[in-house]
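*Asks:* could you look at this predicted model? Sequence included:
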Amino acid sequence: MKFQNMIVLALIAVFISLPCVSAAEKDELTSEQIYEKRMDLYKKVETITNVPWHYLAAVDTYERGLRRARKDRSKEDGFISIYYSEEEWAGTFNPNKEDTHPLSIQMFGGVGLDGDGDGLAERTNDEDVLFTMAHFIEGYGFDEEDFRIALWEKYKRDQSVRIVHGHSLVYEKFDTLDLDEHAFPMPLNYNYSYKNTWGDRRGWGGRRIHEGTDIFAGYNVPIRATAYGRVEIKGWNKYGGWRIGIRDLDNIYHYYAHLSGFEKGIEEGSIVAPGDVIGYCGSSGYGKPGTQGKFPPHLHYGMYRDNGITEWSFDPYPSLKQWERKAYQDRKKKNKGSCKYLR
């Protein structure tokens, strides 16, 4: 064990520590620069521990979403969002909750480790935090099932395991962190209409509120994925009819309901990108499997945020308007660029 620790320390010493960046300096960086910094950290720790970078990125991304959704966690100062409480990091019975000495932290049963070789285990140091998480994952193994077991031991929640594992598969497929693009759920060249219907009353199946926005269109208009993500659910729901649920990298669940059918090849577990066709507009639902036509054809589009404990719906209308405006702007730029070659 001592020999293994010596190897780890030697490997750490080979790498030049990445410079610390203040919150103000981070705010001045472009998203591309931030992704580059994060990837440098993931790759460095991958080299030291052999834990795949997309495992580390998946956990970090999940915890970044938790920070956005929960009031008991502040926004991360650095590039890494993985969170450890003071007691977890320093040890429950450690009288010094801000302890940064690896030996005393270990003595009191804390998890904090020195990841950059400076002799300190700091809860606010990106490399220390990422190395601590990688060391934890490494203890269970390196294949997917080992990773899922490690996630269960970390979060003790099946849904959290599914979400983080899904994130890792998305990163593995696209081999990049730059996956922030979104798309409007219908192509612009089709006739459609919608307004803000989130929170309206619904009566079928019992009194409830409308947890989404209805986009009315003709039968079989293509329905598209709005974000990078993984298909969590596909099939029939008595309220939503033929429906698909996709989890994105912000831990948000995108719910597409009342479809007339699914795109060929889309299954539970499929990885999708913005604009990928996943199904077709219809009027299914409000009854047993196959029920159609109880209302005009439309897409019910819902968004649900997960905070590591529970999940709740929120109004998707502002996001839809934003993605629609961006789609029109992109089309205008594309048409303008094409026209110059016709002059």
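*Replies:* Received it, and whenever you're ready, just let me know what you need. Quick caveat: nothing in here was measured; it's all calculated off a predicted structure.
*Asks:* from here on, contacts and neighbour counts on C-alpha atoms
*Replies:* Will do.
*Asks:* would you map the strands across this structure?
*Replies:* Assigned strands in the chain, in chain order: 192-194, 201-202, 208-209, 213-217, 222-224, 229-237, 241-248, 252-262, 271-272, 277-281, 298-306, 311-314 (criterion: DSSP state E).
*Asks:* export those as a markdown table, with columns for distance to residue 79.
*Replies:* Listed next are those as a markdown table, based on distance: least, C-alpha to C-alpha, whole Å:
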| stretch | distance to residue 79 |
| --- | --- |
| strand 192-194 | 38 |
| strand 201-202 | 42 |
| strand 208-209 | 38 |
| strand 213-217 | 34 |
| strand 222-224 | 31 |
| strand 229-237 | 22 |
| strand 241-248 | 20 |
| strand 252-262 | 21 |
| strand 271-272 | 26 |
| strand 277-281 | 33 |
| strand 298-306 | 21 |
| strand 311-314 | 26 |
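*Asks:* any chance of the ones you listed in CSV, plus mean neighbour count?
*Replies:* Below are those laid out as CSV (neighbours: other C-alpha atoms under 10 Å):
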stretch, mean neighbour count
strand 192-194, 13
strand 201-202, 12
strand 208-209, 12
strand 213-217, 21
strand 222-224, 22
strand 229-237, 21
strand 241-248, 26
strand 252-262, 25
strand 271-272, 23
strand 277-281, 24
strand 298-306, 23
strand 311-314, 14
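*Asks:* next, the one to line up against it:
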Amino acid sequence: MLKLIKLVALLCLLSPSFTYANEKENNPAEQRMTLFKSMEALTQIPWFYLAAIDQYERHIQKEPASKENIAITIPREQWNGASNPNQKDALTVEEVTLFNGIGADGNGDGIADRTNDQDILYAMGSWIGKYGNTHQDIKIALWHYYQRDLSVQTIMNTAKVFDTYNSNELNDHIFPVPLFHNYSYKNTWGDPRGFGGRRIHEGTDIFANYGVPVRATSYGVVEMKGWNKFGGWRIGVRDINNIYHYFAHLNGFEKGVKVGQVVKPGDVIGYVGASGYGPPGTSGKFPPHLHYGMYKDNGYSEWSFDPYPSLKQWERETRKQKNK
């Protein structure tokens, strides 16, 4: 039965409706979607998990991944088997299997090539499938592969977003406050701050009136919600590009917003306030504003970076959309 499923999936890849030459697949994201769904048929791992793994690795590599190709990079020794004396990128399936490598043949040529998109996805899907294909099974498999909680959480959240919108092409952004409200901001990232000890300002302050809606700027999942003595009422969203968006000093949250919720650009998640710099409920120690921070994860550590250029770009893009 498995051989039949694999044959059908391979025929789909080679058929005119699935070929890379198809006009529909001039878009790299659509090319990858075709691969994800064909490998779902082969491995029984839902496409959005494979897409989320690829998306995660696309944003942790030191050198930018090709937009056209699968970004998953399985270490050579893991692919071929650690005790395999032959550590080339492409070996026969028999040789890889002999040394307990996870490399596999996804395109039917008998070769396990760690640079071939179909082989990579089939190998990853098959390895995960040894643990099972339920949500929890896949989560456990990912932990054994990455051995890092944040990596697993990011991939599972991205899979949730892809599944919700049935798409792996979710690149839209929006400015965090509606443009018709009075607001102002400048680049304040890196400025000194004194409350709680000497530290730098890890964000951009957007000044606006109390109660102005605060919106999610990207596709992602609410990862944190509650009180922080520095940020007051704050909410955090992890997007599909391994970036954590931090919204602080809120006056309150939008009704019904909860941790684990999928959000899209423009969804209201809270309201501008002046909370923070003290125990829960402290407010009014500074003018109302939204503190907006961005933190990048590279698979090993997470750090703050200047959100001002992104905000300026999203402001321009939002204004163009408004004027259409």
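*Replies:* Arrived safely, thanks for sending. Computed from a predicted structure; not experimentally measured.
*Asks:* how close are the two chains, by TM-score?
*Replies:* TM-score of the superposed chains, computed with TM-score structural alignment, normalised by the length of the second structure, equals 0.93; 319 aligned residues with a C-alpha RMSD of 2.0 Å.
*Asks:* what sits closest to the counterpart of residue 122 of the second structure in the first structure if chain neighbours are left out?
*Replies:* Residue 122 of the second structure maps onto residue 131 in the first structure, with residues paired by TM-score structural alignment. Excluding its sequence neighbours, the residue lying closest to residue 131 of the first structure (C-alpha to C-alpha, 6 or more residues apart in numbering) is residue 115, at 5.1 Å.
*Asks:* got the contact list for the one you found?
*Replies:* Residue 115 of the first structure sits next to 12, 121, 127-132 when contact means C-alpha atoms under 8 Å, 6 or more residues apart in numbering.
*Asks:* rewinding a little: now do the contacts for the match of residue 122 of the second structure.
*Replies:* 45, 113-115.
*Asks:* do the same with residue 2 of the second structure
*Replies:* residue 42.
*Asks:* how close does it get to residue 223 of the second structure?
*Replies:* Distance, residue 2 of the second structure to residue 223 of the second structure, using C-alpha to C-alpha, to the nearest Å: 38 Å.
*Asks:* ok, residue 140 of the second structure next?
*Replies:* Relative to residue 223 of the second structure, and taking C-alpha to C-alpha, residue 140 of the second structure is found at 19 Å.
*Asks:* try residue 114 of the second structure
*Replies:* 34 Å.
*Asks:* also residue 26 of the second structure?
*Replies:* 34 Å.
*Asks:* and residue 69 of the second structure, by the same measure?
*Replies:* Applying C-alpha to C-alpha to residue 69 of the second structure and residue 223 of the second structure gives a distance of 29 Å.
*Asks:* picking that back up, how close does the counterpart of the residue nearest to residue 131 of the first structure in the second structure sit to residue 248 of the second structure?
*Replies:* Counting by TM-score structural alignment, residue 115 of the first structure lines up with residue 106 in the second structure. Residue 106 of the second structure sits 47 Å away from residue 248 of the second structure, going by C-alpha to C-alpha.
*Asks:* what do you get for residue 183 of the second structure?
*Replies:* For residue 183 of the second structure, the distance to residue 248 of the second structure equals 16 Å [C-alpha to C-alpha].
*Asks:* can you check residue 76 of the second structure too?
*Replies:* In this view, residue 76 of the second structure and residue 248 of the second structure are 43 Å apart by C-alpha to C-alpha.
*Asks:* again, but for residue 91 of the second structure
*Replies:* Distance, residue 91 of the second structure to residue 248 of the second structure, using C-alpha to C-alpha: 52 Å.
*Asks:* now do the same contact list for the spatially most central residue of the first structure.
*Replies:* Nearest to the geometric centre of the first structure sits residue 249, at 1.9 Å (C-alpha atoms, centre = their mean). Shown in contact with residue 249 of the first structure (C-alpha under 8 Å, 6+ apart): 61-62, 167, 228-229.
*Asks:* roughly how far does the residue of the second structure most remote from its centre sit from residue 79 of the second structure?
*Replies:* For the second structure, the residue at maximal distance from the C-alpha centroid (C-alpha atoms, centre = their mean) is residue 85, at 36.0 Å. In this structure, residue 85 of the second structure and residue 79 of the second structure are 13 Å apart, going by C-alpha to C-alpha.
*Asks:* in the first structure, which residues correspond to stretch 174-190 of the second structure?
*Replies:* Going by TM-score structural alignment, stretch 174-190 of the second structure lines up with residues 183-199 of the first structure.
*Asks:* quick one: buried residues of that stretch?
*Replies:* Of the residues in stretch 183-199 of the first structure, 183-187, 196-198 count as buried by neighbour count, 16 or more other C-alpha atoms under 10 Å.
*Asks:* which pair of those spans the longest distance?
*Replies:* Within these, 187 and 198 form the most distant pair, 22.0 Å apart (C-alpha to C-alpha).
*Asks:* wait, what's in contact with the aligned residue in the first structure for residue 152 of the second structure?
*Replies:* In the first structure, residue 152 of the second structure lines up with residue 161, judged by TM-score structural alignment. Residue 161 of the first structure is in contact with 148, 151-152, 155, counting by C-alpha under 8 Å, 6+ apart.
*Asks:* one more: residue 155 of the second structure?
*Replies:* Residue 155 of the second structure touches 49, 52-53, 56, counting by C-alpha under 8 Å, 6+ apart.
*Asks:* go again using 6 Å as the cut-off
*Replies:* Each residue near residue 155 of the second structure by C-alpha atoms under 6 Å, 6 or more residues apart in numbering is listed here: 52-53.
*Asks:* how close does it sit to residue 269 of the second structure?
*Replies:* With the distance defined as C-alpha to C-alpha, residue 155 of the second structure ends up 22 Å from residue 269 of the second structure.
*Asks:* one more: residue 224 of the second structure?
*Replies:* In terms of C-alpha to C-alpha, residue 224 of the second structure sits 12 Å off from residue 269 of the second structure.
*Asks:* swap in residue 75 of the second structure?
*Replies:* With distances taken as C-alpha to C-alpha, residue 75 of the second structure is found 40 Å from residue 269 of the second structure.
*Asks:* ok, the residue nearest to residue 11 of the first structure when sequence neighbours are not counted - how many residues close by?
*Replies:* Nearest residue to residue 11 of the first structure, sequence neighbours excluded (C-alpha to C-alpha, 6+ apart): residue 48, at 6.2 Å. When neighbours are counted by other C-alpha atoms under 10 Å, residue 48 of the first structure registers 20.
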